[in-house]
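Student: Here's a sequence, model it:
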Amino acid sequence: MTNYRIAYLMCTAVVVGTGLGAAPPAGHHDVHVVWPGQSIQKAVDAAESGDTVLLAPGTFHESVKVTTPGLTLRGMGRSTVLEPGTKKSAEKASESCSEGGNGICVVGTKDRDLQGVTIASLTVTGFARTGVFAMATDGLTVRDVTAVKNGVWGIAQERSVRGVIRDNTAKDNGDAGVFLANTIKEEAGASDTHGTVVDSNRLEGNRIGVTVRRLRNLTVMRNHLTGNCAGVFVVGDENKPKTGALAVRDNFVAQNNKSCPKTDRLDALQGSGIVVTGAEDTAVTGNVVKDNAGKSPLSGGIVLFKSFVGVTSDRNRITGNVLKGNAPADLVNTDPGKDNTFQGNSCRASKPAGLC
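Tutor: Okay, here's the model as predicted:
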């Protein structure tokens, strides 16, 4: 079969698979097919808003920077692999991404968020910092991505809104499988994500499965978290507005008993299911949390913990969860904050007693 015929079939699959075959699009959008040995960055730079850059199966040794709104960068599944390249091989446009130790960078500007980018159906592995990193984006979708053995984060998003992180696998990354924050470069109050969703991901063997740091209006739901040091971390601090107005619901959080040493920012971790610290108005509901056990101050099934900088958690609702086999307890509350409620949970042991 000729390369032209293969490319034609691949392009046809993208059109049908994205639903575009049902009716012609209003404008003309191109599909740019890239084969191993060719430059992804050149194809991305040549693409226009609404185009798809389709990566064939095989291994690509490069980092890629996306700055075009409405672009789709898509592989053909796990067999499309991005690994670090050499500095010599880096295209000029992607140098900042590769030098930062990242695989794929989706980046807006200080004054304008990059809108409507999709990253899908590929593997990013072995990067010193992050597999897929996003900054200043609006409506970014990351789906069916496998982010494995990256130095810090599997998939990370900062200073972004309306993101969808769905149906991904993040495994054996140095810090969080999925990391979401307002910014890590300065002290600032929690920002409103306007409904970002982390949905139906598999998060295994990381330091933390999902970290939500200094954000508001975000949902973490239907994820499978196991084998991490901690499953879900909702983190606030002394800045205002406070982290909050979040939902952590319908997740399966089991056996997150990997042991991780203390860092400058966080105590040693082991056996933490869901931790809420320094947050307000957060609903933790409908989760199955079992067999998370450790001896860290943060260990337990669902843990409400006073912030390390002394900020309390207030008006959080821990309701309708199923917990068993967690240690030191299924429900742990060491936070003196106001109006936190524990109701309708199925559990056997709590610290202090009486929360079940």
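Student: going forward, measure contacts between C-alpha atoms and count neighbours the same way
Tutor: OK.
Student: what's near enough to touch Ala247?
Tutor: Counting by C-alpha atoms under 8 Å, 6 or more residues apart in numbering, Ala247 makes contact with 217-221, 282-285.
Student: this one next, for a side-by-side:
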Amino acid sequence: MKKCHIAYLACAAALMGAGIGAAPPAAVPRVHVVLPGQSIQKAVDAAVAGDTVQLLSGTYHESVEISTSGVTLRGLGSRTVIRPAAEKAAGTCAQSGNGICVTGTADRSVENVTVASLTVTGFTRSGLFATETDRLNVRKVTATENGVWGIAQEHSVRGEFRRNTVRNNGDAGLFLANAVAREDGASDSQGAVVAHNRMEGNRIGVTVRRLRNLVVAGNQITGNCAGVFVVGDENTPKAGALTVAGNLVVANNKSCPKTARLEALQGSGIVVTGAEETLVTRNLVRDNAGTSSLSGGIVLFKSFVGSANERNRISGNVLDGNSPADLVNTDPAATTNIFEHNNCRASQPEGLC
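Tutor: Presented below is the predicted three-dimensional model:
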């Protein structure tokens, strides 16, 4: 009996050694190296989940669309630059005027894509545009001199935008929205994070439009027409239930003309309009000055479609040198907003400091 048992084990070991019944080996992540003059898109199309497309130093003239989950597109910092092609190429991303697109569908989000350490500049719409994504990670990307947005995202959840530089873009440097083209109620971003970015020379440093449940924290925001916009409207659920904390918002005094959606802007630090349950705390807001109805340090503004701010808390901020005032509430009839423990000199109406 003992010999039979030993023989059985030996046979089983032989079969396993031959690979019968064994689990297939795990795929080994690959690095696809791309040099200037080669196609980034070709490398992205060849990548599978876990792979990295590594761009070397130089300038690449193309638009790139990522629709595979788990792929990383990475450059070598400021030495890697993506610009538009001389002639607009085929493909939705290029035809829409975007540099990098991360694109899922309503039925299947693109998950866990990373874009890092590169510059994207000169596109007519956005440097980077993402839609239908989950856990998109954008870090150390410089998006500069793009026609509309530097980095933008819609229909997405759990995105992280960290240590990026967005400079001199036509609208917002960073733009996060429930939907770009529809007037829906606010959606839950499920904890999106906009942290430790540098925003300079844009129309608006960062716009959060019709979203809930996210954090804008630790950013340096200066030289824009407006620093931070939290935007809601009459749709339900309302925008809000988010945090704007620990940002440096200084001298956003660039002058921008009015648009079809918004009046002329200058000297707006942090603006909350048509939102609820937003916490604005521990920000340093200084020297934002202008004559727009949206000008001032921290401004609660009744939205242009008449939606009031409700149950927002403005707490523990340091404000100085903002004009027409450090704290501004243009809808004092909305009595559920709380101003507390702010270090400031002047408010409209009086008594908010």
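Student: Work out the TM-score between the chains.
Tutor: Once the chains are laid over each other, their TM-score by TM-score structural alignment, normalised by the length of the second structure reads 0.92; 328 aligned residues with a C-alpha RMSD of 1.0 Å.
Student: In strands, which of the contacts of Ala247 of the first structure appear?
Tutor: Where the contacts of Ala247 of the first structure overlap with strands, as defined by DSSP state E, the overlap consists of 217-221, 283-285.
Student: Out of those residues, which end up buried?
Tutor: The neighbour-count test (16 or more other C-alpha atoms under 10 Å) marks 217-221, 283-285 as buried among these.
Student: hang on, the earlier thing: which two among the contacts of Ala247 of the first structure are spaced furthest apart?
Tutor: Checked with C-alpha to C-alpha, the contacts of Ala247 of the first structure reach their widest spread between Asn217 and Thr285, with 15.5 Å between them.
Student: Could you pick out the longest helix of the second structure?
Tutor: Of all the segments of type helix in the second structure, defined by DSSP state H, the longest one is helix 2-17.
Student: Over to the first structure?
Tutor: Using DSSP H to assign secondary structure, the helix with the most residues in the first structure is helix 3-17.
Student: Now that helix: buried residues?
Tutor: Neighbour-count burial for helix 3-17 of the first structure, with 16+ other C-alpha under 10 Å as criterion, is recorded at 7, 10-11, 14.
Student: For the stretch 251-353 of the second structure, which segments are assigned as strands?
Tutor: Assignment of strands within the stretch 251-353 of the second structure using DSSP state E, counting those that start in this stretch yields the ranges 268-273, 275-276, 279-281, 284-286, 296-301, 313-315, 318-320, 327-329, 338-340, 347-348.
Student: residues in the first structure aligned with the fifth one?
Tutor: Against the first structure, the aligned range for strand 296-301 of the second structure is residues 300-305 (TM-score structural alignment).
Student: And the last one, by the same measure?
Tutor: Applying TM-score structural alignment, one finds that strand 347-348 of the second structure aligns to the residue range 350-351 of the first structure.
Student: what's the mean gap between that stretch and the aligned bit of the second structure?
Tutor: Mean deviation of stretch 350-351 of the first structure relative to the second structure after superposition (mean C-alpha distance after the TM-score superposition for the first structure): 0.3 Å.
Student: what does that stretch contact?
Tutor: Contacts of stretch 350-351 of the first structure from elsewhere in the structure, counted by C-alpha under 8 Å, 6+ apart, are 328-334, 356.
Student: Stretch 276-283 of the first structure now?
Tutor: Among residues not part of stretch 276-283 of the first structure, those counted as contacts by C-alpha under 8 Å, 6+ apart are 233-238, 242-249, 303-307, 311-319.
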